[in-house]
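Participant: dropping a prediction and its sequence here:
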Amino acid sequence: MIQTVIFDMDGVIVDTEPVHHFAYYQHFKELGIEVSDEMYRSFTGNSTRNIFQKLKTHFDLQEDVENLILRKRQLFNEAFDLKEDLYLIEGVEDLIKDLHANGIQLIVASSASKVTINRVFTRFNLHQYFTHIVSGEDFPKSKPHPAIFEHAASLSIAPKENCIVIEDSTNGIQAAVLAGIFCVGYDSFHSKDQDLSKANIIIQHFDELNFEKVCQLN
């Protein structure tokens, strides 16, 4: 029986991608580099640190990775605070509340920084439902490396056989698979360029899941 649900955040709980996209491209403009749409899409599921490590190598940037991270974070925070039309993904809040009310442990495992995760969780009052926040910034390798999900599963009240991951990206799903955790692929408008085929099941809307259905997974 499933006892723990591990949520990705971006694209699963909230769609901050437009804010990230704006911040990254503002930063790219400042740096004087041209990042193709294809290259940008390949970063989905990567931590900010890993992204700038790759960009530093690819474009031979002289700036320190930590300074690049701080500037992008500043641009993101400015845009985040100004963006009023930021909403939770449709149906996810009801699912979170349903699972929590029925004793399911909830963990978030996101490639986003702790600062960004906490900003989102504070804005939408989500801290009360989750026992742990796991950030990709704490791991040297990003998704599809399984470290973030392996760590999240180690925080579970149950063995990983009794955990599931909800993901919407190619890299995130591959990370869950490599970690040996049952994966629900969320196929949304925002994941149209992502390959969800390795997920154990695929959903199009969160109303397809509830406590009873989750308990029957895997």
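Facilitator: Looks like it arrived, so ask away. Residues are numbered from 1 along each chain as shown.
Participant: could you use CA atoms for every contact and neighbour count after this?
Facilitator: Noted.
Participant: just the strands in the chain please.
Facilitator: Assignment of strands within the chain using DSSP state E yields the ranges 4-7, 105-110, 132-135, 163-167, 182-186, 201-203.
Participant: now the ones you listed as a markdown table including distance to V19 and mean neighbour count?
Facilitator: Shown next, in a markdown table, are the strands of the chain (distance: least, Cα to Cα, whole Å; neighbours: other Cα atoms under 10 Å):
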| stretch | distance to V19 | mean neighbour count |
| --- | --- | --- |
| strand 4-7 | 20 | 26 |
| strand 105-110 | 16 | 24 |
| strand 132-135 | 18 | 20 |
| strand 163-167 | 19 | 28 |
| strand 182-186 | 20 | 25 |
| strand 201-203 | 25 | 16 |
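Participant: contacts only, for the closest residue to F80 other than its chain neighbours.
Facilitator: Counting by Cα to Cα, 6 or more residues apart in numbering, F80 lies nearest to V19, which is 6.4 Å off, once chain neighbours are set aside. Neighbour list for V19: F76, A79, F80 [criterion: Cα atoms under 8 Å, 6 or more residues apart in numbering].
Participant: take this one as well and set it beside the first:
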Amino acid sequence: MDGLLLDTEKLYFETRRDVLENYGIPFTKEDHVAYIAKGFPVTIQKLTKLVGSADLGKRVFDEAISLYNRRLQQGEVQVKKGAIELLKFLNQTHKRCYVTSSAAKDTIIQTTKITKIDQYFTDFISGDEVPHNKPAPDVYLYALQRTHADKTGTVVFEDSTSGVLSAVNAGLDVVLVPDWIKPQPTIQEKAVAVLPTLADAIPLLKKARTN
């Protein structure tokens, strides 16, 4: 969801940066990269290490999430280019679509409803439903089990290094649509395709149907 369907990473970065600045702690875009697609428990751990206190780390996290949610409600999160086109195509061709995100379940549901993309999905699968979040394969293995999907008939779309590794480690084909940081060539090579937008996947899917 984050960084692939929705342009949320910018807002996550800005809200954490602004809260940390209130405590006199600098936070850069380069720092934020380590937090992408890791899930909230890892985020809290990293913030705790950054500020040197478990209490302060949790306070920073809570304040940043509160600020994030206020700005989300104000409509500051945009749907990524090509996302609606791909989702409509998949729905029209009777494909089941699932959000499989490192985020918490309530966050996924809230965010997809506010941005009005919830209508395109069969269900939502979250990182807090499995023992280990991305880049471990747990969330995708759980998704396969829960949806009764066949690996050969499943394709994953990811935007980050940890997401690609999670899908590949689960034995799934993955299409990479980079967001903030373009993954290293060794990561790109693990994807079946690297595309500029989600809409660019439509011709590939049409071709796959005819083969």
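Facilitator: On my side now, so go ahead. All of these numbers come straight from a predicted model, not from anything done at the bench.
Participant: what does the residue nearest to F80 of the first structure correspond to in the second structure?
Facilitator: Aligned by TM-score structural alignment, V19 of the first structure pairs with L11 of the second structure.
Participant: A23 of the first structure versus N210 of the first structure, what's the distance?
Facilitator: Distance, N210 of the first structure to A23 of the first structure, using Cα to Cα, to the nearest Å: 35 Å.
Participant: how about I44 of the second structure, what's its partner in the first structure?
Facilitator: Using TM-score structural alignment as the criterion, I44 of the second structure maps onto F52 of the first structure.
Participant: tally of neighbours for the closest residue to that match other than its chain neighbours?
Facilitator: Nearest residue to F52 of the first structure, sequence neighbours excluded (Cα to Cα, 6+ apart): V65, at 6.1 Å. Neighbour count of V65 of the first structure, defined by other Cα atoms under 10 Å: 19.
Participant: again, but for D94 of the first structure
Facilitator: D94 of the first structure: 14 neighbours (other Cα under 10 Å).
Participant: quick one: map it onto the second structure.
Facilitator: With TM-score structural alignment as the criterion, D94 of the first structure matches E85.
Participant: distance of that match from E129 of the second structure?
Facilitator: 29 Å.
Participant: and N22 of the second structure, by the same measure?
Facilitator: In this view, N22 of the second structure and E129 of the second structure are 33 Å apart by Cα to Cα.
Participant: neighbour count for those two, which is higher?
Facilitator: Legend: neighbour count by other Cα under 10 Å for N22 of the second structure and E129, higher for E129 (15 against 10).
Participant: tell me the buried residues in the longest helix seen in the first structure?
Facilitator: In terms of residue count, the longest helix belonging to the first structure (DSSP state H) is helix 65-82. Going by neighbour count (16 or more other Cα atoms under 10 Å), the buried part of helix 65-82 of the first structure is V65, L68, I69, K72, R73, L75, F76, N77, A79, F80.
Participant: so who does I117 of the first structure touch?
Facilitator: Counting by Cα under 8 Å, 6+ apart, the residues that I117 of the first structure touches are M9, S110, I133, S135.
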